[in-house]
Structure formats: C-alpha cells, structure tokens
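Enquirer: Here's a sequence, model it:
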Amino acid sequence: MGIFKIEGGISLKGDITPQGAKNEALQILCAVLLTPEKVIINNIPDIIDINKLITLLGNLGVKIQKTGSGSYTFQADEVNINYLETEAFKKEGGSLRGSIMIVGPLLARFGKGYIPKPGGDKIGRRRLDTHFEGFINLGAKFRYNREDHFYGVEAPKGLKGADMLLDEASVTGTANIVMAAVLAKGKTTVYNAACEPYLQQLCKMLNCMGAKITGVGSNLLAIEGVENLGGCEHRILPDMIEIGSWIGLAAMTKSEITIKDVSWDNLGVIPNTFRKLGITLERRGDDIYIPAHVDGYEVKTDIDGSILTIADAPWPGFTPDLLSIVLVVATQARGDILIHQKMFESRLFFVDKLIDMGAKIMLCDPHRAVVMGHDFKSQLKATTMSSPDIRAGISLLIAALSAKGTSTIQNIEQIDRGYERIDERLRAIGANIVRA
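Expert: Sure, this is the predicted structure:
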C-alpha cells in the first residue's frame, strides 16, 4: 500500500490544469452501451475509478481503443450480456460505485441489467432506491438477492415512458433513469431531476446520439423515446472538484497559482463560496488566478453579523464534494465558520486528524462542525495519517502541504481514485512530495 511523504510549509507557484471530470466520465462511459456504433470520448481522466470502469466495459465485450492522452473510442456492438451473471462480474462491479450506472443502458437496450452492491467511499449510507424506483416506473421488474447483495431489473418486452417525481435529486439516479428512458416507448417526464453540469453534459451527448431530451439544465426533464441511438464524439468538462481543491491549496500554502481552462460558466457558486472565506480569485479569460495570500484571508460574516455557514445542496447549490476542502481551508482563516454537511453522516469524521495537527474544530454532530481559524498564527503540525476517502484524502494532503515538518499519508490509493498523477503535478509547481 503506497504512502506520500510531504514536506510542508513551502510556497508554491505556477500553472496547473484540471483533469477531466470524474463524475461526468462515470456517466458518459456507461452511455456507450446504448449504441452499437462508435463513440469517441475525449478528456477522460487517468484515475483508478475510471480505469476500473473502462476495464469493466471491456469485459462486457465493448471494443475499446485508446487514441491519445485521455481519448478513447468505444464500440458496444458485441456486448456479452451473460457476463453480468458471472462471479467475476460480481467482484468487479462491487468494487466501484459508478458501476451502478451500467444498469440503465443495459436495461434499455437488452431488457435486463444486474449489479452487485456497489463500492466507493465509506462516507455514510448511499441509497439506491431512486435508481430502481425509476426503472420500476418505466415497467421493469425488480429483484434483490439479500445473500450476495445482488440487484436485478428485467423488462423483456421493453420499457414504457412514464411520469415520475424523484424522491431525491440524485445525480447518478437521474443519469441512470435518463439513459433507460431514451430507448423507452413513449414519453417520460422526470421531475426533481438533478441538473448538475455533468448531468447536462450527459443529456447533450445523448441528444447528439439521436435522443430527444428537453428541459436540460432544469429539474424537469422530458424524454421522448427513440428506437435506437447512433455514435458521437464528446469532450468531458474539467473537474470542478479538482478546481476547488487547487483553490484551497493555493490559499493554505500562500501560493500564487493559475488554474487553467476551468470552464467558468460551469462552476456555479464555487468561486463565490471561496470568496466568502476571504480568498481572492481573478477571472482571466477561462483561467482562475489566485495571488499569494501573504496576509491570510478573512471570513465574511452574514449580513446580520452572525457566523458564516457553508452547507451543501443539490445544484445549483454548493457541491458536498468540496465541503472537506472548505473545512481545511477554514482552519487557517481569520474568523469562524460552521460547516454543515447535510447529505452524508460520516464525511466529517476525518476532522480528528486535523485536530491532531493543531486545528481548532468542534464536531457538533455527524453533520456539523465549527471551525475556529488560526489566521496562520499557529501553523498546523506534521503528522502521520491515513486517507479515509477521496475528498478527505485530498483535504489531508492540502493540510500536510501547509503544515510544519514532514507528514506521511497512508492509503493513498483513495486519493489516486479521484486525482490523476497528483504527486507529479504538485511537484511541477514546487511541492516537496514523494510517493513511496
């Protein structure tokens, strides 16, 4: 199991380009199963979770050709649907959260889809009800084997359009339902649909393939089913979570960094949320320029002077994947912040590692933490720690880069699941980080 050795307290400088978006790639890659024609996808991140999904698609019989850095051609003209019932698939599919999104395309095109209980980050309960209730609304029959946690949906006579109101605005649930509905007979409406940029990207790609989806970008999607879909070429957006991570890194290490080609129009409230922490961001074309915060950064209070609260919410609210970054950045802010993580009850449990480093954090309950900023008057101290999940892992890495002394981070495979060649890219802007 790999580790990172990090010498902290070093100011960084330079340009950094975000990878392709992990959460978009997981959806887009599954959509190639909807057509027997070639699909070209560009800007795919080279990370563990995405590479696992590409391997899974290959084992299903999808023909895959890498044509360049981050560019692949996929052709699902000879899918081996029987692979879904093998022990190899149960093991492979269960190791990846994103594998759940192969079910919708397979159900739509082949009349059945199976999946073992998906893996992923251990950040609390992550229910799958929205996915399967959507499939049932489209006419599929659902079954679940409790002994080996194996889910199945079948519609041998095909799916039929339906009107549905989702019980939650699940991004992956919406994506799965949309991919199933594009080949269903008749019209489907999905209310309380997720409307994240990555879901918008999926809908735009499906429309390029011949689907008929309207309402893209809103929480009410209308899908007119078609008989078949064709090929297309698609480019994945830059990863907004990685962009937020680099903003936090620049502030914590008092570094002058330019984040290149960020697709500003798809960042939503992310820039302004970091500005509330007192961080200076400049828009330069499609880049973000962050000057060195040599005098620190001061938290803005609410209009009435009460403590600033930063909470997650469905898009266009603040993404929950960046709350861990905000929490770490707040440890050196001038002022206090309440972090409210509404969605996952285990995501704040990494704060004990930050407290060990000298941070002032009061964990109120599984969902809320008050952070009392040091204003850089007391530097975080180096320590040995383990990465519990992707987002907590990158947050601890940022803390280590700002801390005094040499830190060790164990279980770095968690970070590699979501961040491409992160040690190489950090060294390119002056970080002292070694993979061992």
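Enquirer: make it CA atoms for all contacts and neighbour counts henceforth
Expert: OK.
Enquirer: how far does stretch 3-12 stretch from start to finish?
Expert: 21 Å (C-alpha to C-alpha, to the nearest Å).
Enquirer: Can you point out the buried residues in it?
Expert: Residues 3, 4, 5, 6, 7, 8, 9, 10, 11, 12 are the ones in stretch 3-12 that count as buried (16 or more other C-alpha atoms under 10 Å).
Enquirer: What strand or helix carries the second one?
Expert: Right, residue 4. In the assignment (DSSP states H and E), residue 4 maps to strand 3-7.
Enquirer: right, and the helix or strand after that strand?
Expert: Next along from strand 3-7, by DSSP H and E: strand 13-16.
Enquirer: got the buried residues for that following strand?
Expert: 13, 15, 16.
Enquirer: To compare with the earlier structure, here is another sequence to fold:
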Amino acid sequence: MGTFKIEGGHQLKGSIQPQGAKNEALQILCAVLLTPEKVTISNIPDIVDVNKLIMLLGNLGVKIQKNGPGSYTFQSDDINLKYLESEQFKEEGRGLRGSIMIVGPLLARFGKGYIPKPGGDKIGRRRLDTHFEGFIKLGAKFRYNREDYFYGVEADKLQGTYMLLDEASVTGTANIVMAAVLAEGTTTIYNAACEPYLQQLCKMLNRMGAKIRGVGSNLLRIEGVEELGGTEHRMLPDMIEIGSWIGLAAMTRSELTIKNVSWDDLGQIPDVFRKLGITVERKGDDIYVPEHKDGYEIQNYIDGSILTIADAPWPGFTPDLLSIVLVVATQARGSVLVHQKMFESRLFFVDKLIDMGAKIILCDPHRASVIGHDFKSQLKATTMVSPDIRAGISLLIAALSAKGTSTIHNIEQIDRGYENIDERLRAIGAKIVRL
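Expert: Purely as a prediction, here's the structure:
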C-alpha cells in the first residue's frame, strides 16, 4: 500500500496543466472495438484505471501502438472472443469499473458481450440495470450467473427501437449508443446523458461513419449503419481535475493558473466555486485563481438562507466535485450544506476532516453541513487512509493546507484518477513525498 507524506501550510505558485479526462477515456477507448480500422487517440491520461483498460483491450486482441506521451493507435481487426470466457478476463474485468463499456461495442459488432460484476470505488451502489435494459430493448438476450457474478448479452442482430432511460446514466447512455450505431433501423434514446464526455463520444462515432443526431441534448436519434471506419480523436481536459486545482488554490491561499481548461465544457463548475467566494477568472482558455489573502466568503441565497450545493445530471453540478467543495468550505467564511444525491457512501470520509479540526455535521449518508473556519484555525495534520479517488484528492488538499506533516495511505486510489500527481504538485511548490 503506497503512502504520501505531506508537509502542509505552504503556499503554491505557478501553473498546472490538467490531464486528459478519465471519464471520457473509459468511453472512447471502448469505442475502438466498433471498427477493424485504426483509431488514434491523443491526450489519454497515464493513470491506473485507464492503463488497466488498455491492457484489457490488448488481452482481447486489440493491436496497440504507443505513438508518444498520451497518444495511442488501436486496431481491433483480430479480436479474441474466447478471452471473454477465461478466468483471466473474469479477474481483470472485475477490477475496473469502466470495463462495463466494452459490452455495447462487442454486442453490436460480434453479437455477444460478457462482463464480470465490475469493482471500483467503494462509494455506494452503482446499478447496471440501465445498460442491460437498453441492450434488451435493442433485442439482446440477457443472462446472469449468480455464482460468479457474470453478466452476458447475445443477439444475432440488434434492432433499433425507442427507449426512455430510467436514469440519465452517462456510462449507460454511452454503452447503449455504442450498441445502437450498428443496429438495424433507428434508435431513439430519451433521458440520455448529455455531458461533454458523452458528446465527445458521439462526435467521434459520427466521424467514424455513425449517424447520431441530437448530440448535446437528452434526446438522441441514431440511424444504424453497416460498419464504422477509423478516425483520430483528442480528449478534453479532465474537468474534475480542473475543479480539484481550483479548490487546492483556495485552500492553500495560492496564486495558480490552470492551463487549457476548455472553458466552454466546464458548465457550472466555475460558478459553484464562485458561490463559495473563490475568485475564478477567465484568461483566454486558462483559469486564473489569485491569492486569497483575506479568505473567501460563502454566498447565501438571496433570502438569506444557507447555500446548498447538490449534484445533478449534466448540465447540473458533477457529483465527482462535491468532495472538493466540502473540503474547500471548511476554511470559508460562512456555512454550506453539501447534498450528495447519487452515492450513499461518498461522504463518509468526513470523519478524517473532523479529526483534522474541521467543523462538519454529517446529517445522514447524503448530506453534510459545513461551518467554515475562515482560516482563523488551521486544519491539523494527521494520518489517514484514502477510501476512493475523489475523497483521496480531497484529503490531499486538506493535508496541503494543514499545519504539520500528514500521512495518507492507500494512495493507489488517488493514482487511479490523477496522473503523476506528486511530481506535478512539487513543480508548483508542494512538499509531498511518495513513500
């Protein structure tokens, strides 16, 4: 189990470049299975979850060529479907949440797709019903082996249909879209996810020859085609990492520039941090966060009631940044209620922040009330364990702002989502060592 040792209380300064988007990568990489032609993808983040998926694709028979940092060419012209029924696949597929998204492309192109029940973060239940209900509506037969938690779908040929998704699941929408592009006839998906990473997938598929209309809306119409061709694709910067760096700058009262953020794809993220009192300036396509010498003050609602920050499907605020918002609020002037609607275990890391001196009341598994210190009382250094990716980065930000030397164990969770994070933080002045 890896460990970070962090000497907190130091101001940072300089600029930092966000990595490619993890959540986009997991969709885009699975889409290479839809064509036997070459697909070149750039700005791929060098992180554990993405590298596991690339390895899984290689074991499935995808030819993989590394062109340079973050750039790969994939060719799926000789797929080994027997791998899907091997013990090796059951083990490797189980260790990665994003592995579920290979099922749609495999079902569409080869008539079968299998997956063991995926693992990933311990942040609560993540239903797979949306994925498989979509495949069933397209004409696939579903089976589930309860003994080894193994899912399967099979179909001679998928048929286009109308479906109303029970939730605007991003991975569910992506999986169904990848299945529908090669189905016969027209598929209509209502209550589809419409976040930027899903838009990126649809745009890439259209360049490959798919016919997807309504990109960016919650109503997608997909006219099935016989085959798809190769393409080139560059991934967006990771909006979760961008939000993490805004929070880091505020908590350490540092002057930071976040480079090349693709402002038009950030949605409500800058405005939510502004509601916490943080100055977020647009400079070209960069974000500039000045030094907050006098701290930052949370805005109440216009009637004076306490601000609530909650997650919602895009274009609402992403649930992946609520952990960051919660940490940032611990040093604000004022109070805020953080409402995590999607996952029932994601707020349980607040006990570590309370140990550091934060004033947080965990109301229930979904809601936490935070009373800010206004920097009049620094958080205290402590020893903690990272439970998941987003809690891990939040605890890291807390440690960088705290007085004294903190230790964070199980940093493999942070490495799952953040590329070379210790090196990049040292480059802007952080005192962090990987043990």
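Enquirer: returning to that earlier point: what about the strand holding residue 4 of structure 1, how far off from structure 2?
Expert: Mean deviation of strand 3-7 of structure 1 relative to structure 2 after superposition (mean C-alpha distance after the TM-score superposition for structure 1): 0.2 Å.
Enquirer: was I right about residue 46 of structure 1 contacting residue 72?
Expert: No - Residue 46 of structure 1 lies out of contact with residue 72 (C-alpha atoms under 8 Å); the separation is 11.5 Å.
Enquirer: just checking, residue 168 of structure 2 touches residue 191?
Expert: Yes - in this structure, residue 168 of structure 2 is within contact of residue 191 by C-alpha under 8 Å, at 5.5 Å.
Enquirer: Who has more neighbours out of those two?
Expert: residue 168 (20 against 17; other C-alpha atoms under 10 Å).
Enquirer: Give me the neighbour count for the nearest residue to that one once chain neighbours are set aside.
Expert: Counting by C-alpha to C-alpha, 6 or more residues apart in numbering, residue 168 of structure 2 lies nearest to residue 193, which is 4.7 Å off, once chain neighbours are set aside. Counted with other C-alpha under 10 Å, residues neighbouring residue 193 of structure 2 total 28.
Enquirer: mind listing what residue 193 of structure 2 touches?
Expert: 168, 169, 170, 173, 217, 218, 313, 314 (C-alpha atoms under 8 Å, 6 or more residues apart in numbering).
Enquirer: before we move on, what SS does the closest residue to the fifth one other than its chain neighbours have?
Expert: When you say that, I think you mean residue 217 of structure 2. For residue 217 of structure 2, ignoring the flanking residues on the chain, the nearest one in space by C-alpha to C-alpha, 6+ apart is residue 194 at 5.5 Å. Secondary structure, DSSP: H, G, I helix; E, B strand; the rest coil: residue 194 of structure 2 is coil.
Enquirer: Relative to residue 89 of structure 2, how far out is residue 194 of structure 2?
Expert: From residue 194 of structure 2 to residue 89 of structure 2 the distance is 31 Å (C-alpha to C-alpha).
Enquirer: ok, residue 149 of structure 1 touching residue 114?
Expert: No - using C-alpha under 8 Å, residue 149 of structure 1 is not in contact with residue 114, being 10.9 Å away.
Enquirer: Pick out whichever of those two has more residues nearby.
Expert: Ranked by neighbour count (other C-alpha under 10 Å), residue 149 of structure 1 and residue 114 place residue 114 first, with 26 against 13.
Enquirer: Could you confirm that one falls within a strand?
Expert: Yes - the assignment for residue 114 of structure 1 by three-state DSSP puts it in a strand.
Enquirer: Alignment lookup: it to structure 2.
Expert: Aligning on TM-score structural alignment places residue 114 of structure 1 opposite residue 114 in structure 2.
Enquirer: The closest residue to that match other than its chain neighbours: neighbour count?
Expert: Here the nearest residue to residue 114 of structure 2 in space, its sequence neighbours aside, is residue 152; by C-alpha to C-alpha, 6+ apart that works out to 4.3 Å. Residue 152 of structure 2: 19 surrounding residues under other C-alpha under 10 Å.
Enquirer: Next: residue 118 of structure 1.
Expert: 21.
Enquirer: Would you map the helices across structure 2?
Expert: Applying DSSP state H to structure 2 gives helices spanning 22-31, 48-59, 87-94, 103-110, 129-137, 170-180, 196-207, 239-251, 269-275, 322-329, 350-355, 389-401, 412-415, 421-426.
Enquirer: mind listing what's buried in the fourth one?
Expert: Neighbour-count burial for helix 103-110 of structure 2, counted by 16+ other C-alpha under 10 Å, picks out 103, 104, 105, 106, 107, 108, 109, 110.
Enquirer: Let's have those residues in JSON lines, adding distance to residue 65 of structure 2.
Expert: As requested, the buried residues of helix 103-110 of structure 2 are exported to JSON lines (distance: C-alpha to C-alpha, whole Å):
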{"residue": "103", "distance to residue 65 of structure 2": "23"}
{"residue": "104", "distance to residue 65 of structure 2": "24"}
{"residue": "105", "distance to residue 65 of structure 2": "21"}
{"residue": "106", "distance to residue 65 of structure 2": "21"}
{"residue": "107", "distance to residue 65 of structure 2": "25"}
{"residue": "108", "distance to residue 65 of structure 2": "25"}
{"residue": "109", "distance to residue 65 of structure 2": "22"}
{"residue": "110", "distance to residue 65 of structure 2": "23"}
